[in-house]
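1. Have a look; sequence and predicted model below, questions after that.
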Amino acid sequence: MEMFSRIYDNFLRRPRFDIYDRMLRYAIEQGYKFYTIEEFNSILLKGPLDTSIKYAILRHDIDTDPLTAYELFKIEKRYSIASTYYFRLNTIKERLIERMLLKGEVEISYHYEEIATYAKKYRIKSPNEIYTHMESIRELFLENLEVFRKKLRVASSTVASHGDFVNVHLKLPNWYLCNDDVRKKGGIKVEAYDPFLMNFVTCRIADLGDIDGIWTPRGFYDSVSSNENVIYILVHPRQWYSRIYSNMKADFIRIKEGFSYKLL
């Protein structure tokens, strides 16, 4: 079943851009106003949350396929929807991001993975050993964050941790590196899963369900129609279009890294 699901996702899934369009329109019709993560965090810092407002936080993790991310972004612009896009270093497309920034109402920031990157590079398979390298990993993160900001000319005051197979093996998420010292040095206002932010979220959904219903842990329309005060929506381009070359490339890299990490 897992193999069939992988083949379906890579080659057979029909484009879902029409579904995405209807989904956003429905949320607007139900009275939701969309915010970037940075915007919502700023609202929280100003005082008590206005419970009469329906907040929707729209976050995109660009693990693969920045071209499809741009297609989703164009749909959002039809409705003047604000959203946050987190790019990995290997999914940065400078000209595409420049076009996104020109259209406004978007936050572009860093989808970081330095613990996994460091562990793969040095074949570190023990969490205890990773802890002894954490200072170097945090320095690497700050260097990459600065490169990201300068290359794209963005503030990137929020960041989001990427999940890699190495993190599962180590039982150590990438967000572990984001301590108070790193935040201060890097000028980071919030990590995308910070308790300060998530404690105000009344419903979190992500597009990582099965073939028949992509939303988890419950459906998008059920969540929106329930009049949640704050909905946190996590979107991944791969769920909306089977861009064959992009998917094959990502899977090849994943297999190659997995083989190298586990066997060498």
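-> Structure's in. What do you need?

2. contacts and neighbour counts: CA atoms only from here.
-> Fine.

3. quick one: the residue most central in space within the chain from residue 229, how far?
-> The C-alpha lying nearest the average C-alpha coordinate of the chain belongs to residue 61 (CA atoms, centre = their mean; 2.3 Å). Separation of residue 61 from residue 229 (CA to CA, to the nearest Å): 23 Å.

4. Comparison target below:
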Amino acid sequence: MRRVWHRIYSDFLMPPRLAEYRSLLEAALNRGYEVHSVLSFWQASRGGLDPGRRYLINRHDVDTDVGTALQMHRIEQDLGVRASYYFRLRTLNVPFMREIERAGSEASNHFEEIATVSKQKGLCTRQQVEQHMPEIRALFRSNFTYVRALTGLPMLTVASHGDFVNRRLRIANHELLNDDLRRELGIVVEAYDESLTSLFTERFTDTLYPRFWRTYSPLVAIERGDAVIQILTHPRHWRSAPLVNLADNLRRLTEGVTYEVRAVMRKGA
């Protein structure tokens, strides 16, 4: 019951936390951190990281609530820092994505084609997913090239989305990316690549009220002076947007029920 209340509070009642977000970035700047997008950090790391510098990689996954993402971007513009914004197909906002790029940050694709096909077909096992991998990769290629053409953006990095069906099947969306697909589409790095994440001293992800962070606040690592910190945030956790969150909750409920029906039908076929 407590978890339900926490979800209700976070989605519909929580006051904005954007001042806290600004304070977090200001603390990093005051401690001498360079604030990077995923792409700019990856490019900086290719010649080797400077042990005398501190790096903060600022990543946003725009699962929902583009409005709050826009406010976070405004704060970054005011402070003169960069970030990466990864948009799902359902949260695409072309003018905003182009504005992000003009500001020196990065906007790209938050992809989920393994989850999409699994839900559409009621796939129940990893083996079934692997059997459909050519179709899944074709869908990713189509979606990615569509978004790149629509926005006119380079989209050199991407980040996979995590869906309930990924947890159910124990397979991440980024497993669809192979070397051939990366070369074909010009993708230089995916946000969960070990070649990238192994460079991080600490990684932090935001979460629901009342914890807000997993597993502790990045301010601790910033004050400690950790060399390379990644902060992953989701706009939904920084301001309640009742109508947006209600629509998303209903969509997820519908998708969950539909998936279970299709999975049962598939097992019985």
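-> Ah, there it is. This is a predicted model, so every value here is computed, not measured.

5. re earlier: please confirm that the residue nearest to the centre of the first structure is located within a strand.
-> Yes: counting by DSSP: H, G, I helix; E, B strand; the rest coil, residue 61 of the first structure is located in a strand.

6. show me the contacts for it.
-> 85-87, 111, 162, 234-237 (CA atoms under 8 Å, 6 or more residues apart in numbering).

7. rerun that using 6 Å as the cut-off
-> 86, 236 (CA atoms under 6 Å, 6 or more residues apart in numbering).

8. Looking for the alignment partner of it in the second structure.
-> Aligned by TM-score structural alignment, residue 61 of the first structure pairs with residue 61 of the second structure.

9. And residue 233 of the first structure, by the same measure?
-> So residue 233 of the first structure corresponds to residue 231, using TM-score structural alignment.

10. Find the helix or strand that residue 214 of the first structure is a member of.
-> Under the criterion of DSSP states H and E, residue 214 of the first structure resides outside all helices and strands.

11. Surely it is in contact with residue 205?
-> No: here residue 214 of the first structure does not reach residue 205: they are 9.9 Å apart, not a contact under CA atoms under 6 Å.

12. what is in contact with those two at once?
-> In contact with both residue 214 of the first structure and residue 205: no residue, using CA under 6 Å, 6+ apart.

13. can you give me the helices for the second structure?
-> Taking DSSP state H as the criterion, the second structure contains helices spanning 2-8, 18-30, 38-45, 66-79, 94-102, 113-121, 126-131, 133-151, 164-169, 179-185, 194-197, 218-224, 242-268.

14. out of these, nearest to residue 157 of the second structure?
-> Residue 157 of the second structure sits nearest to helix 38-45 of all the helices of the second structure, at 6.4 Å, using CA to CA.

15. The closest one vs the first structure, mean deviation?
-> Compared with the first structure after fitting, helix 38-45 of the second structure has a mean deviation of 1.2 Å; criterion: mean CA distance after the TM-score superposition for the first structure.

16. How far away from the center of its chain is that helix?
-> 17 Å (CA atoms, centre = their mean, to the nearest Å).

17. go on, stretch 240-250 of the second structure?
-> Taking the mean of its C-alpha atoms, stretch 240-250 of the second structure sits 18 Å from the chain's own mean (CA atoms, centre = their mean).

18. What span of the first structure is that stretch aligned with?
-> Matched against the first structure by TM-score structural alignment, stretch 240-250 of the second structure falls on residues 242-252.

19. buried sites along the matching stretch?
-> Neighbour counts over stretch 242-252 of the first structure (16 or more other CA atoms under 10 Å) mark 242-243, 246-247 as buried.

20. now swap in stretch 142-149 of the first structure and tell me
-> Quick answer for stretch 142-149 of the first structure (16+ other CA under 10 Å): 142, 144-146, 148-149.

21. Give the burial count for the match of residue 233 of the first structure, as a bare number.
-> For residue 231 of the second structure, the neighbour count with other CA atoms under 10 Å is 18.

22. I'd like the distance from it to residue 189 of the second structure, if you could.
-> Distance from residue 231 of the second structure to residue 189 of the second structure, counting by CA to CA: 17 Å.

23. before we move on, what about residue 255 of the second structure?
-> 30 Å.
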